[in-house]
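Engineer: Compute the structure for the input listed below.
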Amino acid sequence: MTDDGEHRLEDALADALDARDAAAFVHAGSTRDPTIRYCRPSLAAGRHAIAFDGREWHVRSADAVSTHPADALTTRLADAGLAGTVLTPARIPHDAALYLEDAGFTLASSDVVARTRAAKTDAERERIATAQTAASAGVRRAASTLADATVVDDRLTFDGEALTAARLRTAIDEAIVSAGGFPAGNTAISVAGDGDVLRPDDAIVLEAAPREPGGYHGGLVRTFVVDGDGGRERRAHVGVTHAFRSAAALLTADARSVAAVEADLEAEVRAFGFGDDDGIETRVTGVGLESRERPVRGSHEVALGAAVRLDASVRVDDGRVRVADLLEVGEEGVDWFEAPSRSLDPTRALE
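Structural biologist: All right, here's what the predicted structure looks like:
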């Protein structure tokens, strides 16, 4: 996090402490925990307990203390004369909570860090853009493979071997790594019928949400059809892509709730003749140190500074047409993060 981001977080924490008449904000966990990573990004890998008392940070790390980091931190807070209520995330480790309670502190849940994380700094947006570039490299590698595939016995083949979902997923992950990202176990291929056999005219859904070295994620979904004959799949695709334009216009006009943006996506898909029996699915979430983070609930607001993932799909026969992209909400409206074409034709993704 940049100095500006750290100051913004500290200001938000100080305001929350004043409003709740609390002594400190406290959390514990490993550096894989997004809250730990966001609050103290420079910590070495391992287990840590952290606190902010409105003026300064207190940190105790497993490799530097003889007891549990939360136990050592609790002693530090007590020695500093702090007492009473401490704010914590809703999911603080049970053992850390016990150490605090045994020392006489009262725990109160607060989402102040999650709320602060929802608005991204310039540095965070750059990290998300880096992750999205890696996701795009993965999807383009898959598109290139599909574009060069041939049809043998009603199956797609590549380099003389059957092209399977597993093989395509490996190609995506290899391209993500080559682009400097980490697949993070988030790459998935979905296809109608036999989940591993790829055939011409099938809607092949590719999903990637890699992270960059700093831990920030991208998020990208594309649907490709090799030798498709149009029809219902193309109409579904037009509905989904028009829905993205409509949602972007909605967010350009004003801040909206997650529920309102999801409803707008669905309404646009329905406008193209799809209904309750067509399995329309829409989802809007933030993206950052987690592949899906605040704003994530229907009541959460997609406001200035947010980086969000729009995801919409509709069932076509026994498959689906699905697209997901990332956008950021800025002072001048919304901007899409870099990504390949949304076309069903894999060759278009290579342009």
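
Engineer: rest of the way, CA atoms for contacts and neighbours
Structural biologist: Fine.

Engineer: which element is residue 116 on?
Structural biologist: Using DSSP states H and E, residue 116 sits within helix 112-117.

Engineer: Which neighbouring elements make contact with that helix?
Structural biologist: helix 3-20, helix 34-39 (3 or more Cα pairs under 8 Å, 6 or more residues apart in numbering; DSSP states H and E).

Engineer: again, only this time at 10 Å
Structural biologist: helix 3-20, helix 34-39, strand 85-88 (3 or more Cα pairs under 10 Å, 6 or more residues apart in numbering; DSSP states H and E).

Engineer: buried residues in the longest one?
Structural biologist: Pointing back at helix 3-20 there. Neighbour-count burial for helix 3-20, with 16 or more other Cα atoms under 10 Å as criterion, is recorded at 5, 6, 9, 10, 12, 13, 14, 16, 17.

Engineer: thinking again about what came up before, need the contact partners of the helix holding residue 116.
Structural biologist: 5, 8-13, 15-17, 25, 34-36, 38-39, 87-89, 111, 124, 286-289, 293-295, 300, 305-306 (Cα atoms under 10 Å, 6 or more residues apart in numbering).

Engineer: could you redo the last one with a cut-off of 8 Å?
Structural biologist: Residues outside helix 112-117 that contact it (Cα atoms under 8 Å, 6 or more residues apart in numbering) are 8, 9, 12, 13, 16, 35, 38, 89, 294.

Engineer: how near is the fourth one to residue 117?
Structural biologist: Think residue 13. 12 Å (Cα to Cα, to the nearest Å).

Engineer: do the third one as well
Structural biologist: Using Cα to Cα, one obtains 11 Å as the distance from residue 12 to residue 117.

Engineer: same check, this time on the fifth one
Structural biologist: Here the distance between residue 16 and residue 117 works out to 15 Å (Cα to Cα).

Engineer: hang on, the earlier thing: out of the helices and strands packed on helix 112-117, nearest to residue 203?
Structural biologist: Evaluated over the helices and strands packed on helix 112-117, closeness to residue 203 peaks at helix 34-39, with 34.7 Å, by Cα to Cα.

Engineer: how about this one, so we can line them up?
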Amino acid sequence: MTGSPEPAVGSTDQPHSGLEAVWTAVDDAGAVGFVHVSERGDPNRRYLTRVDGPDRETALVILPGTKNQPPQAVYCVPRGVVSDVTGFKQVTSDTEISRQIEGRPPTTATGQQVRAVLADRLGTTVSDGTLLVPRTLPHDAAVFLQEAGYELQSTPAVTTARATKTSAERDCLRAVQAAAADGLARSEAVLAASEPVDGRLVVDGQPLTAERLRRQINTELAASGVAPADNTSIEADTDVADRLPAGEPIRLTVSPRGPHGYHGHLKRTVAVDSEGGWERRAFIAAEAGLQAAQREIEPGVDISTVQGEAVAEVGAYGFAVTPDTDQSTQGRATATVHGVGLSTHEQPAVGAESQLRAGAVIAVDTGVVDPARGTIRLGTLFVVSEEGPETLIEYPTSLTPVDRTE
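Structural biologist: The predicted structure is shown next:
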């Protein structure tokens, strides 16, 4: 099983920026513009600019078009990093947008620069207009804009747009998910080669710890051209420095980040030399829960329905479906469903933008939690489409680890 890295930055497959969604919201609201201020690591900034960095506070000002000029997007950055973000001007889009980069001196606050950009582009006579902003706009930037006379109106335009992925974004997700599958396959191969000694695992005569296995996965991810991003985890009923247990569930989670910032998501549970019994029943229930969730995935369905059906199906195998049920002899059925993209958890999500739309990519995790016996979890990514749900990358489920690298 070989994963391919995401398209290289600058390739024709690079995702378009999310500027169109914002200027459309500006136009619909009759606003004079949109302002986004953030630090590096903000996925909304990556979505709007398609630039990774800089490690400084930046702002993006988006202005609607006029009869004589197209919409404008001005990237406001510290003067010393202007040369590092020139890629912003090279990003393609479906609509003509004038992209500009403006540097600011060290003594100028981000909010001051934004206010100056607005005054220059709009003129001081329209400083009483409405600006659309995300709810996360820093307080100091808001103060600068309000003092200039602008009325600030919160908009979910960016997070709403991110909930639906374009074809290029789905390609990025598919590529990083393939790399996640390679990492998971590597871990299974190591576990399949391990042997139980005194109830703990060894491989090649050396103790097999969670940390050792995690490093094996991360090495494979790096070879596939993606970053582990501190999202690789090995969970079992043992300390991270101790040998992994034989005959008990070992949970493997791989959620790497690709070159364009998109994340994979794969979860599997395996047990070496398991006697079956409870683990087997819980594993089969988790598999059935994934299948039940998949049957519910279609445009227009609320994400809570998908989650609820998954829990109900797991519960049908004799596990509790409500938190207040006595779990001492049953264990509890669990399921989570949420969007994945530039963040490991994003919209659509239960309680916010929860209705599925065609193009969304969602993570579905199902399982059983039992304080006395352990935890079983399975998870993968699905694409929502009018033709039916698509598993982004197929990866087998098996309670017994299998060497899939051959």
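
Engineer: Overlay them and tell me the TM-score.
Structural biologist: Superposed pair, TM-score by TM-score structural alignment, normalised by the length of the first structure: 0.92. Supporting alignment: 349 aligned residues with a Cα RMSD of 2.2 Å.

Engineer: Walking through the second structure, point out its helices one by one.
Structural biologist: For the second structure, the helices defined by DSSP state H occupy 19-29, 43-49, 110-122, 139-147, 157-162, 167-193, 210-223, 278-296, 303-315.

Engineer: For the helices and strands packed on helix 112-117 of the first structure, please prepare a markdown table with the additional fields distance to residue 235 of the first structure.
Structural biologist: Below are those laid out as a markdown table (distance: least, Cα to Cα, whole Å):
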| stretch | distance to residue 235 of the first structure |
| --- | --- |
| helix 3-20 | 44 |
| helix 34-39 | 40 |
| strand 85-88 | 48 |
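
Engineer: sorry, back to before: from the buried residues of helix 3-20 of the first structure, pick the one nearest residue 194 of the first structure.
Structural biologist: When the buried residues of helix 3-20 of the first structure are ranked by distance to residue 194 of the first structure (Cα to Cα), residue 5 comes first, at 47.4 Å.

Engineer: Residue 363 of the second structure against residue 379, yeah?
Structural biologist: Yes: Residue 363 of the second structure is within contact range of residue 379, at 6.9 Å (criterion: Cα atoms under 8 Å).

Engineer: Can you check which residues contact both of those two?
Structural biologist: With Cα under 8 Å, 6+ apart as the test, residue 363 of the second structure and residue 379 both reach residue 265.

Engineer: In a markdown table: the helices of the second structure, plus distance to residue 390 of the second structure.
Structural biologist: Formatted as a markdown table, the helices of the second structure follow (distance: least, Cα to Cα, whole Å):
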| stretch | distance to residue 390 of the second structure |
| --- | --- |
| helix 19-29 | 25 |
| helix 43-49 | 24 |
| helix 110-122 | 43 |
| helix 139-147 | 42 |
| helix 157-162 | 19 |
| helix 167-193 | 11 |
| helix 210-223 | 23 |
| helix 278-296 | 9 |
| helix 303-315 | 15 |
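
Engineer: Can you check which of the ones you listed gets nearest to residue 59 of the second structure?
Structural biologist: By Cα to Cα (comparing all of those), the closest turns out to be helix 110-122, at 6.9 Å.

Engineer: quick one, what contacts residue 195 of the first structure?
Structural biologist: Contacts of residue 195 of the first structure (Cα under 8 Å, 6+ apart): residue 165.

Engineer: Ignore what I typed, I meant residue 200 of the first structure.
Structural biologist: 151, 154, 155, 156, 225, 226, 227, 228.

Engineer: just checking, the first one touches residue 161?
Structural biologist: No: shown here, residue 151 of the first structure and residue 161 do not form a contact pair, counting by Cα under 8 Å, at 10.7 Å.

Engineer: dump the residue contacts of residue 155 of the second structure.
Structural biologist: Here residue 155 of the second structure is in contact with 132, 133, 134, 135 (criterion: Cα under 8 Å, 6+ apart).

Engineer: Now do the same for it: its match in the first structure.
Structural biologist: Alignment note: residue 155 of the second structure maps to residue 110 in the first structure; criterion TM-score structural alignment.

Engineer: Could you do residue 277 of the second structure as well?
Structural biologist: Using TM-score structural alignment, residue 277 of the second structure lines up with residue 231 in the first structure.

Engineer: Just the buried ones among the contacts of residue 200 of the first structure, please.
Structural biologist: When those are checked against 16+ other Cα under 10 Å, the ones flagged as buried are 151, 156, 225, 226.

Engineer: For the third one, which non-adjacent residue is spatially closest?
Structural biologist: What sits nearest to residue 225 of the first structure in space, not counting adjacent residues and going by Cα to Cα, 6 or more residues apart in numbering, is residue 203, at 5.1 Å.
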